[in-house]
Each structure stands twice: as structure tokens, then as C-alpha cells.
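Chemist: sequence-free structure coming up:
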């Protein structure tokens, strides 16, 4: 039986670099798009990873803002993938788009290329919070882009939202949720705003110009958010992700289930089942390396059995399906059970256990990172 797998393509271009965003992106470089497309197609052609035992069933084009690219460029990238890999099993093909940066005719072209899932970076429906987050779209453009996506033939649309933003009230967040729910999207991702080193937000907080909400409030909002979503037919299948039945993001499930995936583009991270790698986190370095016939990979890490188990624990706790106990190697089962017993006493009421899996209750998910550390095996 072949291993389910995915492909990730990173498009680094953005109109503006958002103040909270830690993903690699670069503004004011649209003139480099043709050169970038030539480079990424070359990277795909030269990839030597053996995928003969994989069944590639998802593709995800992320960024950055992939919808800034004309469809002819996306088509070039797709053609190079089709030439190199068997894409006949692909059932979910996602592209990210920002409201106001995905014209209707471009969405129609994307859909005609076989892209069947659109992920919209909405973040907020409050004009003041959009301004704080340095988002350049308007609230009206959210609804316009959504309507355009539906009329272009996208039957699977996701919306990314952020909460626990400085200055955001529960009332404003609840209004955002209800307005988005009323649109009847297929999938909603609701992330708490996190402080990432190297971002403008991190600098503002360090300089005490901005104060982040307290953890206690964030935990309370997390629980109330899950309750609202599930009451409205959006089941949570991962800590920040909710969907109508059958619309879970299969590509992200590859990540959380520790499946292999190819990755192309600057800063892209990939996994072949044993090794994790990432490409250079600089567009210029990435272009230079490929154009000079070199690999753009800047780091490779080989995972041993214990590393993979710790990833299985960490990612498993994020999902409703939990940690698949059948995937725990026999030689580590005793140590894992010992760690689990200690954690169950420390984190009472946070675990759901059955014969095949260990997962967290909603309260447990609030403390998921700390619980994960307690369950993981010590490094050699």
C-alpha cells in the first residue's frame, strides 16, 4: 500500500509584509516573478527524492500571496509538477488568496487549472484591527472575494481568522465569527495571535508599545470559540481548524499525521519520511543557488525513531483523533505509558483515552503545549 503524501509550493511575494507574520514573504519584488517561476520549475525538474512509494493526493500553494501571480505562472509550475509526478490521485488542490488581491477572472483561471480549494486570509472583519495588523484589504473586499470565489466554481472555501489581538473585545470577535459562519464556508481556521521573533509585532511588544492579551483570557476565548463553531456545524478536528463534515484540510492532515510531502520555493519545508529539510529563506539566495546549478536546501535533519515518536505525540495532541497508539514503536511503549500516567495525574481531566488513541479534552487543548512536553521522550 502506498503512503499518502502531498506537495507544498511556496510563493513568497506580498503586496505588504504584515506586522505579525513569520512566514517568509517579500514585498515590492513583483518584477522578480518570471525569474522565480523559472527557478521553481527548475527545482521541481531536478528534485531527486524517490516518490515511487507515495500516493500524492494534495497540493497546497501557499505564501506569501500566491493569488498575486497571474494564472500563466501558476500553470507553468503545475505543468512541471505534472511532468515529474503522478498527480492522478490529487483530490484537494489549494491556493491561498487575500481579499482584494484575487480578481474574479484570475479565480476563474485558477479553477480551470484544477485548483479546487481556496483559502482566504481574512484575519478580521473589524477595520481598526485590520489596520493594526497592517492588512491592506477592506471588510467589503472580504465578501466580494468570497462571492467571486463561489461564482468562479470553488465549492471548497476556507477563511483564516485571528483572535486574541491587542485591542480586540470579545464582542467584536464574536461578531466576526457569526458573520463568517453566516457565509456558509466549508472550512474556518481560527488562530490565536502569536508573538514571533523578528516580526514588527514582536518589536512593538518588546518596546512596550503594544501589550498582548493575558493567557487566561486567550484560553477562555479558545473554549468559547470552539463552542460557537461546533454549535453552528463546524466540527473541530484540530486545535485551530473547523470544518463542515468531509471538508477537513487533507493537506494539513498530512503534516499532523507525519506523512511525507515535497516542498518547493524559498523557505519551503519538506519531509521524505526520514529527513526534514528546508530551503534558503531568502529569495535572492534561492534564485542564485538554482541558477548556478546548486541545491536551494539550507538545512537537512535526519529523524531517528525517538524524534519521530515525539513528533507523533506533539502533532497528535493537536488533533481530535489524537495520538495513534498503534504507531508507537514497541521498544518505547513502556516509557510512553509511564510518562502518560504521570501526566494524567498532573493534568487531571485533560485526557480522552481509548484502546487505539490518546487525545485531549477541550480544556486539555488549552494546555496542549505543556502536556506535549510532559509526554515526549527525553532526547538521547
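Modeler: Here it is on my side, so go on. From a predicted model like this one, the values you see are computed outputs, not experimental measurements.

Chemist: make it CA atoms for all contacts and neighbour counts henceforth
Modeler: Fine.

Chemist: Any buried residues in the helix or strand hosting residue 307, and which?
Modeler: Assigned by DSSP states H and E, residue 307 falls within helix 305-316. The neighbour-count check on helix 305-316 (16 or more other C-alpha atoms under 10 Å) flags 306-316 as buried.

Chemist: Below is an additional structure, to be compared with the one above:
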């Protein structure tokens, strides 16, 4: 299968959010220009080994890509554009931190072909923004959207979070009311997960992190789904909603279990049925690229068994579900043969539905997705 997607990681931030466990570093005093040069080298070497792939999706994430100067970000985008062959309808996304981008930077991105922005709003309450360690204010989100529209972006996505420390249902509803009035095409909404190596994890271990309970979080999720439906945002994945035609093709790459290139410190890739993880620490990433041309810390050939597992627990995240015919054509095995007894058990528990053509999560299954996904982990 051709690799049609590219993820490029920019690990620099001007502020470290309390919930973030992605590979990131404070921007100040970092070797940014050297890092970008080595990313360029990794890109060139990747294309040499895997030539002639027509890329239909590019995602530049972080970290905070827009924490780079206009010149630095231009250097990165230039490397991507010059080395990867992209098809005419490529979706090219850059993550944007509200307040960290001006008109000049947006115009530069448009010139290189960037046509989609993912804006990290998280919440529209100033007190909650401070609690989670964000360095922007709600007005910065509105200003960023206004600038993006002015420059000519017609595909804008907003990230929000729920289940934040001491967040109430009323606060979340207000955020949703503001969100649905904005001129945007896509919304990603994630519940807070307390991950290791974060400020919140340290606070949680000390008993100093007050979070809404599971019942309140479930009510927030139900409210989210209701508000999205009533405002013409179609839910196409557990946490993602889009106006018609604006579903994220890059995210769908992951949920369809399709291959993708991963560039940069800590990036993951999945090419030719091998998953690779790049070194995360900057010194190790840079040293590896200099010495071998590639920064791989770990390489794992994905077995047929693992591919089938991933096909199910990634595919069931999509509201479209998993088609029996697609699974059969990929693995020359039907789903019931691959996972004997699992489908009927989940149907009996009311967590999935199967009409003989496609398997999908039920309403209850959407709330208990992890329980469903775990059932598709095959025993050796």
C-alpha cells in the first residue's frame, strides 16, 4: 500500500501545558536551526528510500509549530514541499497556538500550500486556561480565526478539552455555545487524560488535582454530541466532528490503519508494515541523523495478528465502523474467524451493532470504547 500521509514534528513550545505529554521542549536556547536542517536531511533520506509516493495529507504538529519564526517555519515548509510529491488535492495542516501567529506567518504558509489550520483553543474560560497552563486568552482564538479567514484559509479546526480541573457542565456548555458560533469547519474534542511526565500527573499523585467525576464527564460528552448534531457538525469519529466534506483526511489515515511517514524528534511512522519510533531527546535525534541519516530508536515489524487487531480497534473509532468486506479483502479472513466469539459477546452487551455489512459502536459503545477495543486484543 502506498504511503500517502506525512507527519512532521516541531517539538518547541514557548509554554509547556500542564496536561501535555507530547515530545516537547522550551523554545528558549534550543538549537532550532540545526534541528530544522536535520529534519530536512531526514526528509531527503526518507524520500530516497521510499520514492514515488503521492502524498495526499501533510500534518505539521508539535509542540507548537508557530512558535518558530516566519523564516524558520518557511524553511521547514519549503523542505516538505520540495521533497515530497503531493497530489493536487493535498490536505496540508499546521497546528497553530492562538496568539502565536501573525498575518505575515499565515500568508507565508498559504504560499507554500498549507490549506488547513488546527487551532488549540481548549476552553473559552480564562480561569481554566490558566489552570491548564495555556498562555493564550480567549480573544486570541477569535483574532487568529479572523486573520486566517482574511488571508484565505477556508478549512479551520478547533481543539477543545473537557473534564478539566473543577470544570462545570455549565462552563463546558458555554464553551460549546461559543464554539458553534465561530466560522470553522471542524472540531476535535478530547477529555482530559492525566498522563505521566506531566505537571497534572505530579499534582494528581500528591492529591492536589480536583477533576470532575466520570458521571459528569459522560454528561459533558453527551452534551458535546448533542450540540454538534444541532449545529451541523457531523460526528465521524469518537472525538471528531466536521461540516460536510471537511473530515480530516490525515486523522482518517490513522483510523483506517493506513501507512504514514513520521519526521522529527519523537515522531512515529508506519511504512511497509513496520512501525518506527524516532529518538525523542534532541541530542539523540540530532546525533542519530548525523551518524546514520535516520533517527530511529525502535523498529517493530507489525505481524498479521497485530494488523487485524489494529484494524478493529482503530476502525471502530470511526462512526462509519468496519466493513466486513474490507476486512475480508485485506486479511483473507472474516472478522468472526479472526475474533471468534468477540462480536456476539459485544452485541449481547449492547456495545456494538452488526448488520452483516458493517460493525459499529452503539451509543453505549461510544461511551465505553476502551472496553470494546480491549476485546480485540488477541491472545498469543
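Modeler: Cool, the structure landed. Here the structure is a predicted model, which means the values were calculated and not measured.

Chemist: re earlier: just give me the closest of the buried residues of helix 305-316 of the first structure to residue 17 of the first structure.
Modeler: Closest approach between the buried residues of helix 305-316 of the first structure and residue 17 of the first structure, by C-alpha to C-alpha: residue 315, at 28.4 Å.

Chemist: Now do the closest one against residue 322 of the first structure, distance only.
Modeler: 8 Å (C-alpha to C-alpha, to the nearest Å).

Chemist: burial count for the residue lying closest to residue 95 of the first structure once chain neighbours are set aside?
Modeler: Using C-alpha to C-alpha, 6 or more residues apart in numbering and skipping residues adjacent in sequence, the residue nearest residue 95 of the first structure is residue 61, 4.7 Å away. Number of residues near residue 61 of the first structure (other C-alpha atoms under 10 Å) recorded here: 24.

Chemist: do the one 3 residues further on as well
Modeler: Counted with other C-alpha under 10 Å, the neighbours of residue 64 of the first structure add up to 24.

Chemist: show me what contacts it?
Modeler: 10-14, 23-26 (C-alpha atoms under 8 Å, 6 or more residues apart in numbering).

Chemist: hang on, residue 313 of the first structure packs against residue 374?
Modeler: No - Residue 313 of the first structure is beyond contact range of residue 374, at 10.2 Å (criterion: C-alpha atoms under 8 Å).

Chemist: any idea how far residue 91 of the first structure is from the residue nearest the centre of the first structure?
Modeler: Centroid check for the first structure by C-alpha atoms, centre = their mean gives residue 252 as the closest residue, at 6.2 Å. Using C-alpha to C-alpha, residue 252 of the first structure is found at 14 Å from residue 91 of the first structure.

Chemist: same deal with residue 66 of the first structure?
Modeler: 20 Å.

Chemist: Residue 125 of the first structure too?
Modeler: Residue 125 of the first structure is 31 Å from residue 91 of the first structure, by C-alpha to C-alpha.

Chemist: Please identify which of those two sits among more neighbours.
Modeler: residue 125 (21 against 16).

Chemist: shouldn't that one be in contact with residue 176?
Modeler: Yes - between residue 125 of the first structure and residue 176 there is a contact under C-alpha under 8 Å: 5.7 Å.

Chemist: From start to finish, how long is stretch 57-71 of the second structure in a straight line?
Modeler: 23 Å.

Chemist: distance between that stretch and the chain's centre?
Modeler: 14 Å (C-alpha atoms, centre = their mean, to the nearest Å).

Chemist: again, but for stretch 168-187 of the second structure
Modeler: 20 Å.

Chemist: Same question for stretch 156-175 of the second structure.
Modeler: Centre-to-centre, stretch 156-175 of the second structure and its host chain are 18 Å apart (C-alpha atoms, centre = their mean).

Chemist: Tell me the buried residues in it?
Modeler: 156-164, 167-169, 171-172, 175.

Chemist: Contacts only, for residue 313 of the first structure.
Modeler: Here residue 313 of the first structure is in contact with 323, 372, 375-376 (C-alpha under 8 Å, 6+ apart).

Chemist: hmm, 6 Å instead?
Modeler: By C-alpha atoms under 6 Å, 6 or more residues apart in numbering, the contact list for residue 313 of the first structure reads residue 323.

Chemist: do the same with the one 5 residues further on
Modeler: Contacts here follow C-alpha under 6 Å, 6+ apart; on that basis residue 318 of the first structure touches 238-239.

Chemist: Then residue 263 of the first structure?
Modeler: By C-alpha under 6 Å, 6+ apart, the contact list for residue 263 of the first structure reads 7-9, 269-270.
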